[in-house]
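[1] how would this look folded up:
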Amino acid sequence: MALGRWTLLLLLPVLRYRILAVELSSQNVQPVVQEFQNVELSCVISSTKSANPRIEWKKIGAKETSYVYYDSKMQGDWAKRATLHSRTSLMISNVTRADRGVYRCEVVAPDDTNIGAEININLTVHVKPVAPKCRVPQSVPVGKSATLHCQEKEGFPEPTYTWYRNSEPLPKDSKTSPKFVNSSFTVNSKTGTLTFSEVQKGDTGRYHCIASNNVGSAQCEEHEMEVYDLNIAGIVGGVLVVLTVLLLITVGICCAYRKGIFAANKQNGNSYKTPAKPDGVNYIRTDEEGDFRHKSSFVI
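    Below you'll find the model as predicted:
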């Protein structure tokens, strides 16, 4: 009996401290909401002695912390779409993806021994995907590889991708379906790529993909991909024709050189020749007069 009294006396300061300390709790510290809907960030004062404790809400960012509720009023953009609910909880309407993050509820109770308390609420906002961008090659020769791309950057959580050909969904691996036994493709549902190791004529068709998450889905426009036969005989024939033409031109040039056609053309070309001197005329060149012509009968 005496031991029980001593134990009570020892625990009394601790019990008194807990009774006089402000305490906070929350119904949900990890709320999840869809974009453009409303959400309540729960913050409840479990115990306090103060009649009018000071309440503050902050959004904790990686680089800076901003006030949401301070000095008994909403701050900035929050004044248009946020209110206090049940004295301390924060109600946000028309939530956007920019609202996701960590929010801190802080309560200061001057009459309590432990005057301050805080609790963090991590808000997650789910965003519906928008129409993804698809890249599909227009034409591919039979037997060649091909990759189709589908990408969407707005949805959260990150969407998964499903490819369709002629409005029919494609499996992740063509080998797993008897319907696509003649194809050789794989689909990466995380990256949105559809890869053919060797395309076949049966792979020709209209392709589109759908990006989806737990909020919704969106699809890209259809794109036509044509698979054509590679005309090997025609290509070889064209190469042979070009080689034959080049051979004939070379033979013709060689024959022209042998017959002297190019040499004759060179001799027949215009060239300057020094005029011949008439018989019986001698030239004496002087610096002042140039050429002085006289006949052989001229006598000094």
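
[2] C-alpha from now on. contacts and neighbour counts both.
    OK.

[3] contacting residues for the closest residue in space to Thr48 that isn't next to it in sequence?
    Beyond its immediate neighbours in the sequence, the residue positioned closest to Thr48 (Cα to Cα, 6 or more residues apart in numbering) is Val22, lying 4.5 Å away. Val22 makes contact with 45-49, 107-109, 112, 114-117, according to Cα atoms under 8 Å, 6 or more residues apart in numbering.

[4] what's the answer for Gly205, then?
    Gly205 neighbours (Cα under 8 Å, 6+ apart): 165-166, 224-226.

[5] Now list the buried members of the contacts of Val22.
    Neighbour counting with 16 or more other Cα atoms under 10 Å marks 45, 48-49, 107-109, 112, 114-117 as buried within the contacts of Val22.

[6] Closest one of those to Val32?
    For Val32, the closest of these turns out to be Ile45, at 22.2 Å, with distances computed as Cα to Cα.

[7] Could you verify my assumption that that closest one touches Gln27?
    No: shown here, Ile45 and Gln27 do not form a contact pair, counting by Cα atoms under 8 Å, at 11.5 Å.

[8] Look at Asp112 and give its secondary structure.
    With DSSP: H, G, I helix; E, B strand; the rest coil as the basis, Asp112 sits in coil.

[9] Run through the residues that contact it.
    By Cα under 8 Å, 6+ apart, the contact set of Asp112 is 20-22, 48-50.

[10] Over to Tyr161?
    When contacts are counted by Cα under 8 Å, 6+ apart, Tyr161 touches 150, 188-192, 209-212.

[11] how about the residues you listed, which pair is most distant?
    Using Cα to Cα, these reach their maximum pairwise distance at Asn188 and Ser212, which is 13.8 Å.

[12] One more, so I can put them side by side:
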Amino acid sequence: MAQAPLLTCNALLTLTLLLIPCTISVTVSTSKPKVEVHENTNAILACEFRTEKETNPRIEWKKKGKDISYVYFDGEFTGSFKGRASIDGATVTLRGVTQKDSGVYNCEVTARRDKIHLGEVTVTLTVLVPPHSPSCHVPETVMRGSAVELHCKDKLSVPPSVYSWYKDNKPMSTAHLPDINYSLDPKTGTLKFKSVSTSDAGQYRCEASNGVGAPKSCAGQHMKITEFELSLTLVIAVGVGAGLFLLSCSLIICLCCRRGCCRCCRKQKKKGKQKRYLHLHRPTTDPRHYKHTKSFMI
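    Predicted coordinates:
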């Protein structure tokens, strides 16, 4: 019997608390802070809010970046979102999203009659892009025993692609084994050979994949491994070229000397003329050419 008044007091206290109106300022939340959608599909940026007294709050959506740009401002969509977006409450639906729509969005709700005027929440949108045909670099001809790198890159896929290489349409291993003379990095798409051999010749192609769409490959390119004979031929060709060059220089110098273009040639020619002049005017001792010039009487 003594506990009845206590129970009655508790019941009255609970009823009183329920009847007292709760004071809740504006609150903003989202049911999905990270949104991932495929390219050319629709993206829903969820934003829910509650206000204390304000019945017509101001709703704004902004996209963060180098320059913050408005998506929804003053009751309408702006920029590239105009005509391709709709709003329900504060939740925005973007139609036909592209890679340019990826980014961080901010939903802001302003309730001027509430004690706390502003509430906001952030939603990150990622537009998934399937692989594109990667650009591949495969050297046409390499010397046996040299180090070689093959490159593969797809700059458009989201998330970034991982790469695999095929030789003659057979997958190349990414494991580091003692009997393999190459290394393959799936993240960068680089295929490195420490020292190529004749068995490494063949057709190479690279494949890009990121789990969003079907993998894409570049066209196969043939790599040829040359032997030492090619370098010997090159040395002979260089030697022949050098000999022809020296011969041409000699001919030019001779022609220049004949025409008296060079100073040294002019000096040499002058010396030659002086020698011929001395030879022609040298006095002779031949008796047949002796001429009596004076007479003596004893």
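
[13] TM-score for these two?
    After superposition, the two chains reach a TM-score of 0.70 (TM-score structural alignment, normalised by the length of structure 2), with 245 aligned residues with a Cα RMSD of 3.6 Å.

[14] remind me, longest helix of structure 2?
    helix 228-259 (DSSP state H).

[15] immediately after it, which helix or strand?
    Proceeding C-terminally, helix 228-259 of structure 2 gives way to helix 263-280 as the next helix or strand, assigned by DSSP states H and E.

[16] Report the buried residues of that following helix.
    Using 16+ other Cα under 10 Å as the burial criterion, the residues of helix 263-280 of structure 2 that qualify are Cys265.

[17] packing partners for that helix?
    Helix 263-280 of structure 2 makes packing contacts with helix 228-259 when contacts are defined by 3 or more Cα pairs under 8 Å, 6 or more residues apart in numbering; DSSP states H and E.

[18] circling back to that earlier point, and in structure 2, which of the contacts of Asp112 of structure 1 remain?
    Contacts conserved in structure 2 for the contacts of Asp112 of structure 1, counting by both residues aligned by TM-score structural alignment, their matches' Cα atoms under 8 Å: 21-22, 48-50.

[19] Show me where the stretch 51-200 of structure 2 has its strands.
    With DSSP state E, counting those that start in this stretch applied, the stretch 51-200 of structure 2 shows strands at 58-64, 69-73, 76-77, 85-88, 91-94, 103-110, 118-128, 135-137, 141-143, 148-153, 162-167, 170-171, 182-185, 190-193, listed in chain order.

[20] who wins for proximity to Lys273 of structure 2 among those?
    Lys273 of structure 2 lies closest, by Cα to Cα, to one member of the strands of the stretch 51-200 of structure 2: strand 141-143, at 59.9 Å.

[21] Would you mind getting the average deviation of the closest one from structure 1?
    Superposed on structure 1, strand 141-143 of structure 2 shows a mean distance to its aligned partners of 2.5 Å (mean Cα distance after the TM-score superposition for structure 1).

[22] And that strand, what's buried?
    Along strand 141-143 of structure 2, the positions that meet the burial threshold by neighbour count (16+ other Cα under 10 Å) are 142-143.

[23] what range in structure 1 does it sit on?
    Under TM-score structural alignment, the alignment places strand 141-143 of structure 2 onto residues 139-141 of structure 1.

[24] I would like the residues contacting that stretch, please.
    For stretch 139-141 of structure 1, with Cα under 8 Å, 6+ apart as the criterion, the contacting residues are 146, 199, 225-230.

[25] Quickly note the distance from the residue nearest the centre of structure 2 to Pro131 of structure 2.
    A centroid search over structure 2 (Cα atoms, centre = their mean) returns Lys155, at 7.2 Å, as the residue closest to the centre. Using Cα to Cα, to the nearest Å, one obtains 9 Å as the distance from Lys155 of structure 2 to Pro131 of structure 2.

[26] what's the answer for Lys64 of structure 2, then?
    Taking Cα to Cα as the measure, Lys64 of structure 2 falls 27 Å from Pro131 of structure 2.

[27] Can you lay out the contacts of Asp112 of structure 1 as TSV showing distance to Ala82 of structure 1?
    What follows is the contacts of Asp112 of structure 1, written out as TSV (distance: Cα to Cα, whole Å):
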residue	distance to Ala82 of structure 1
Leu20	31
Ala21	29
Val22	25
Thr48	25
Lys49	27
Ser50	25
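
[28] which one among these gets closest to Val236 of structure 1?
    Taking the contacts of Asp112 of structure 1 together and measuring to Val236 of structure 1 by Cα to Cα, the closest member is Val22, at 89.0 Å.

[29] corresponding residue for that closest one in structure 2?
    Taking TM-score structural alignment as the criterion, the aligned counterpart of Val22 of structure 1 in structure 2 is Val26.

[30] Next up, the contacts around Asn282 of structure 1.
    For Asn282 of structure 1, the contact set (Cα under 8 Å, 6+ apart) comprises 293-296.

[31] Okay, and which of those map to strands?
    Among the contacts of Asn282 of structure 1, the subset assigned to strands under DSSP state E consists of 293-295.

[32] With distance to Arg100 of structure 1 and neighbour count as added columns, please give those residues in TSV.
    Listed next are these as TSV, based on distance: Cα to Cα, whole Å; neighbours: other Cα atoms under 10 Å:
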residue	distance to Arg100 of structure 1	neighbour count
Arg293	112	11
His294	116	13
Lys295	118	11
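
[33] closest to Arg258 of structure 1 among these?
    Using Cα to Cα, Arg293 is the member of those that sits closest to Arg258 of structure 1, with 47.0 Å.

[34] Need the three-state assignment for the nearest residue to the closest one once chain neighbours are set aside.
    Distances taken as Cα to Cα, 6+ apart put Tyr283 closest to Arg293 of structure 1, at 4.8 Å, once the chain neighbours are dropped. When the structure is split into helix, strand and coil by three-state DSSP, Tyr283 of structure 1 lands in strand.

[35] that older thread, counting neighbours, go ahead and name the busier of Lys64 and Pro131 of structure 2.
    Neighbour count, other Cα atoms under 10 Å: between Lys64 of structure 2 and Pro131, Pro131 has more, with 26 against 15.

[36] Show me what that one lines up with in structure 1.
    The criterion is TM-score structural alignment: under it, Pro131 of structure 2 has Pro129 as its aligned partner in structure 1.

[37] which one is its match nearest to, not counting chain neighbours?
    In this structure, Pro129 of structure 1 finds its nearest non-sequential neighbour in Gly155, 4.0 Å apart by Cα to Cα, 6+ apart.

[38] what separates that neighbour from Ser297 of structure 1, distance-wise?
    The gap separating Gly155 of structure 1 from Ser297 of structure 1 is 116 Å, by Cα to Cα.

[39] higher neighbour count, the two?
    When Gly155 of structure 1 and Ser297 are compared on other Cα under 10 Å, the one with more neighbours turns out to be Gly155, at 24 against 8.
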